[in-house]
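K.L.:
Dropping a prediction and its sequence here:
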Amino acid sequence: MIPAGLMISAPASGTGKTTLMLGLLAAFRAQGVTVQPFKSGPDYIDPAFHTAASGRASFNIDSWSMEHERIAGMVGNAQGADLILAEGSMGLFDGVAIQGASGNGASADIAAHMGWPVVLVLDVSGAAQSVAATALGFKMMRPDVTLAGVVLNRVASPRHEALVRVGMEQAGITVLGVLPRRAEMALPERHLGLVQAGEQENLDEVLAEAGAFVREHVDLDALRAAAMGARASVTPPAKIVPPGQRIALAQDNAFAFVYPHLLAGWRAAGAEVLPFSPLQNEAPDDSADICWLPGGYPELHAGTLAAADTFRSGLQRFAETRAVHGECGGYMALGAGLIDKEGTRHEMAGLLGLETSFAKRKFHLGYRRATLEAAIPGAEAGAHLRGHEFHYATITSEPDTALARITDSNDLTVPETGTYRRTEGGGQVSGTFFHLIAAGA
């Protein structure tokens, strides 16, 4: 049975969605309530925190890159849970200009399609009764989106709370919680968002503190009672065509950005995932059919990767006869060299001619639609793929053959095509700067 759900959202980024989400997951878990978390949008960092807080794998659901049928399969992962909580991205109605597979990527699309009421997190610092006007606008913006209530964040004092509550009462909006200003609850960040869950040495303590904080200041019973069952049909978790039967997967703090639904879908289709750690100087399992290097932070570990001779030589041997594919950070690691932010060049695997630099950073962000010029593991030439790109690397040299024709969410051509190179022994090395989310035109 699929439980009722809620969408945790906000008017904008930086208002406290993730702090509330993690606190709710930890607080409900402490009560013995099994919560299935989801992340609306393409963010690949938050789901790992969700998993740590809830004890259940969190999955991305995204209306731009996923058809309704695939979203239904993602929600099917909630089987056996007591409650669904989905964390939104950016502001509730923020998305791209042109519709995608089932929407424009806004969290409101998911809330409307699934029928999950929205819990709106409001940063009330610097305002009082006026905050109710913001909440009222969000309540009225889309008739197909229901506002369950609000959680007031960064409340300065009891007097401040009383004034904000007056406005909410006048607007007919339920206050589900009041979080006092508390700077120490903030999670550390870096250039791609939060520091990864795997790098948080005191994560258990942080989550326990967040759970206690939310339990004290949010009406958990009222919030849970506001959840509603799925409006759309839900199906069992979908199988996804795997890139191989046995997949050697780079997995450590340098290569952690692989979407959880891909791994689950590959395994559901019968594939076996064989993790290895380049940072521990491990080579891909020689019994694997293909090797996949996800994105991550190779720029923070470039010196370690350059010195990992067992990893590099093992990867080179693997690529002689089999396929190797890299996404974003994995693509950079497959290249000839990487220049860190201090201007030092580090030798990478040398399987592609790609040279990248962080000394002159350039921001790349957005959805990507790709039509493959050559096959990659799991997709034939001509296949249409949807994904997301988010990095600061600058390409200084990219001499290999273009892998795909790539456009952004506005159907504008993107110059970062990805590249590929075939090896003398019959293998192929390929890479892209975008992270694969789903197949589809």
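P.N.:
Received the coordinates, thanks. Numbers count the residues shown, from 1 in each chain.

K.L.:
Could you use CA atoms for every contact and neighbour count after this?
P.N.:
Will do.

K.L.:
list the contacts for the residue lying closest to residue 144 once chain neighbours are set aside?
P.N.:
In this structure, residue 144 finds its nearest non-sequential neighbour in residue 112, 5.5 Å apart by Cα to Cα, 6 or more residues apart in numbering. Each residue near residue 112 by Cα atoms under 8 Å, 6 or more residues apart in numbering is listed here: 144-146.

K.L.:
One more to weigh against that first structure:
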Amino acid sequence: MAAGLVISAPASGVGKTTLTLALARAWRHRGLNVQCFKSGPDYIDPAFHAAATGRASVNVDSWAMDRGAISHLVGRGADADVVLAEGSMGLFDGVAAPGVSGTGATADIAEMLGWPVVLVIDPSGQAQTAAAIAAGLRDYRPGVRLAGVVLNRVASPRHEDLVRRALNDAGIAVFGALPRHAEISLPKRHLGLVQAEEQAEIGKLIDEAARFVAEHVDLDAVLRSAASWTPQPAANGLNVTPPGQRIALARDAAFSFVYPHMLEAWRGAGAEISTFSPLSDEAPDASADVCWLPGGYPELHAGRIAANARFRSGLRAFAETRPVHGECGGYMVLGTALTDADGVRHEMTGLLGLETSFAKRRMHLGYRLATLAAPMPGHRPSARLRGHEFHYSTILAQPDTPLAVVHDATGAVIAETGSQRGHATGTFFHLIAEDR
């Protein structure tokens, strides 16, 4: 029987990921098997989770997934000793209109699974008010149970004492306090944390975080606060159809944003996946029946992509007879051109007419519900696809036939419709699940 906990906070940037990784590695050092999950749409944190635990981590998302799919995914923690779900944003932060089983808030997952929440609180610039915030979060939603808090970035022993006293008076357990001057952090990038696979020293960073947290946090008390949990049999699994029987998947530093549950679902349905590297000037496997270009950071490598003639000609030849699909960055590479942050225009593969620019930055962020107007690999026309969009590019041209009618989480129609031309399709959103 596993012990389940949710790691959350009042807001982003407080230290959820660092605490999650540190707890996971510290318990692993004690001989425990630890399974992590990520609540919400995030590619980067699950890779760090896997680095910390030695076990693959997947996303669970109450806006895009039904309870059966979430139960199916969480069931992978059945053989673990401890299961940690890392939240996104603040504990109750989601969209205004519910999706399949919730608003996408971390609190949805905590209530659904019955796991108590460990809050990471940053009391910088305050003292007793931190207790008021924690108490407010504790009492906001009856179905969500607070286990206690870990204080991060505490300025001094006196500061810690003031906050601890206030929390104790409010009846909230304090598991530990991390001093500000010794903060452990991980490198940043414009879309979040640098990917774990790019960090040669990631193991050492996580070990240092585990050592630091073990010195200042009562690991035994945190573990005792976890809920005993036995996975419930899922009535159904993931509603994911592979885009083909044999899938050529672009995979390198420019094309790395693929939700782990999608690849597992494809393989579970019997599909074979062969990877290739556009950055190494490799073409897709000629024996594949579909090619998939995920998102990532093509804007950081646009010059190399433009110069790699074998990749470009191989992809064009593939698309003459078989489907090619691109998500976000992959969609941009299927387009005519990409202008990087320095204003340099790079020719892309030209399978679609899309032209994008990072010189004119504009953030696009949020859930997306797309109703397909044309087929795309693995999905029929009229299918309703749920996904998430997050990028900083500006559309300069999107002249091809729209692939879908796309709404945001409020129901508003958005301009990022995706495109279809010949065998090529592309979307700005990353697919999470199809409505049943």
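P.N.:
Okay, I see it. Given the structure is predicted, the values throughout are model-derived calculations rather than measurements.

K.L.:
I'd like the contacts of residue 112 of the first structure laid out as TSV, including neighbour count.
P.N.:
TSV is the format used below for these (neighbours: other Cα atoms under 10 Å):
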residue	neighbour count
144	14
145	21
146	21
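
K.L.:
if we can go back for a sec, wait, a helix at the residue nearest to residue 144 of the first structure?
P.N.:
Yes - Residue 112 of the first structure: assigned to a helix according to DSSP: H, G, I helix; E, B strand; the rest coil.

K.L.:
Let's see which of the contacts of residue 112 of the first structure end up in strands.
P.N.:
Judged by DSSP state E, the contacts of residue 112 of the first structure include no members of strands.

K.L.:
quick one: which of the residues you listed is nearest to residue 323 of the first structure?
P.N.:
Nearest to residue 323 of the first structure among the contacts of residue 112 of the first structure is residue 145, at 45.0 Å by Cα to Cα.

K.L.:
thought the closest one was touching residue 110?
P.N.:
No - between residue 145 of the first structure and residue 110 no contact is recorded; they are 9.4 Å apart, counting by Cα atoms under 8 Å.

K.L.:
Please, where are all the helices along the second structure?
P.N.:
Counting by DSSP state H, one finds helices in the second structure at the ranges 16-29, 44-53, 67-74, 106-113, 128-140, 157-169, 202-216, 219-225, 260-268, 302-307, 309-319, 329-334.

K.L.:
The fifth one vs the first structure, mean deviation?
P.N.:
Looking back up the chat, that one is helix 128-140 of the second structure. Following the fit onto the first structure, the mean deviation recorded for helix 128-140 of the second structure is 1.0 Å by mean Cα distance after the TM-score superposition for the first structure.

K.L.:
hang on, residue 227 of the first structure packs against residue 4?
P.N.:
Yes - Residue 227 of the first structure is in contact with residue 4 according to Cα under 8 Å; the separation is 5.3 Å.

K.L.:
Centre of the chain to stretch 86-96 of the first structure, how far?
P.N.:
Shown here is stretch 86-96 of the first structure, whose average C-alpha point lies 13 Å from the average C-alpha point of the whole chain (Cα atoms, centre = their mean, to the nearest Å).

K.L.:
And for stretch 64-82 of the first structure?
P.N.:
15 Å.

K.L.:
what do you get for stretch 200-219 of the second structure?
P.N.:
Relative to the chain's own centre, stretch 200-219 of the second structure is displaced by 22 Å; criterion: Cα atoms, centre = their mean.

K.L.:
ok, back up a step: out of the helices of the second structure, which is closest to residue 231 of the second structure?
P.N.:
Between residue 231 of the second structure and those, the tightest spacing by Cα to Cα is seen for helix 67-74, at 7.3 Å.

K.L.:
Can you give the contact residues for the closest one?
P.N.:
Applying Cα under 8 Å, 6+ apart, the external contacts of helix 67-74 of the second structure come out as 37, 58, 60-62, 101, 231-239, 261.

K.L.:
so which pair among the residues you listed is furthest apart in space?
P.N.:
Farthest-apart pair in these is 37 and 235; separation 20.3 Å (Cα to Cα).

K.L.:
and the two? which has more neighbours close in?
P.N.:
When residue 37 of the second structure and residue 235 are compared for neighbours, residue 37 comes out ahead with 24 against 10, by other Cα atoms under 10 Å.

K.L.:
Provide a list of residues in contact with the residue lying closest to the more buried one once chain neighbours are set aside.
P.N.:
Leaving out its chain neighbours, the residue that sits closest to residue 37 of the second structure by Cα to Cα, 6+ apart is residue 85, at 4.6 Å. With contact taken as Cα under 8 Å, 6+ apart, residue 85 of the second structure is in contact with 4-7, 36-39.

K.L.:
Go again with 6 Å.
P.N.:
Taking Cα atoms under 6 Å, 6 or more residues apart in numbering as the definition of contact, the neighbours of residue 85 of the second structure are 6, 36-38.

K.L.:
Sort out which one of those residues lies nearest residue 188 of the second structure for me.
P.N.:
After measuring these against residue 188 of the second structure - Cα to Cα - the closest member comes out as residue 38, at 18.2 Å.

K.L.:
Count the residues that sit near the closest one.
P.N.:
The local packing of residue 38 of the second structure (other Cα under 10 Å) involves 26 other residues.

K.L.:
and if you look at the one 4 residues further on?
P.N.:
Applying other Cα under 10 Å, we find 21 other residues in the vicinity of residue 42 of the second structure.

K.L.:
Ok, the one 10 residues further on next?
P.N.:
Residue 52 of the second structure is surrounded by 27 other residues when neighbours are defined as other Cα under 10 Å.

K.L.:
Settle this for me: it is touching residue 25, isn't it.
P.N.:
Yes - counting by Cα atoms under 6 Å, residue 52 of the second structure sits close enough to residue 25 to count as a contact (5.4 Å).

K.L.:
give me the number of residues near residue 339 of the first structure?
P.N.:
Residue 339 of the first structure has 21 neighbouring residues, counting by other Cα under 10 Å.

K.L.:
show me the contacts for it.
P.N.:
When contacts are counted by Cα under 6 Å, 6+ apart, residue 339 of the first structure is found next to 345, 357-358.

K.L.:
rerun at 7 Å
P.N.:
Shown in contact with residue 339 of the first structure (Cα atoms under 7 Å, 6 or more residues apart in numbering): 345-346, 356-359.

K.L.:
And residue 180 of the first structure, by the same measure?
P.N.:
With contacts taken as Cα under 7 Å, 6+ apart, residue 180 of the first structure has the following neighbours: 153-156.

K.L.:
one more time with 8 Å, if that's ok
P.N.:
Residue 180 of the first structure makes contact with 153-157 under the criterion Cα under 8 Å, 6+ apart.
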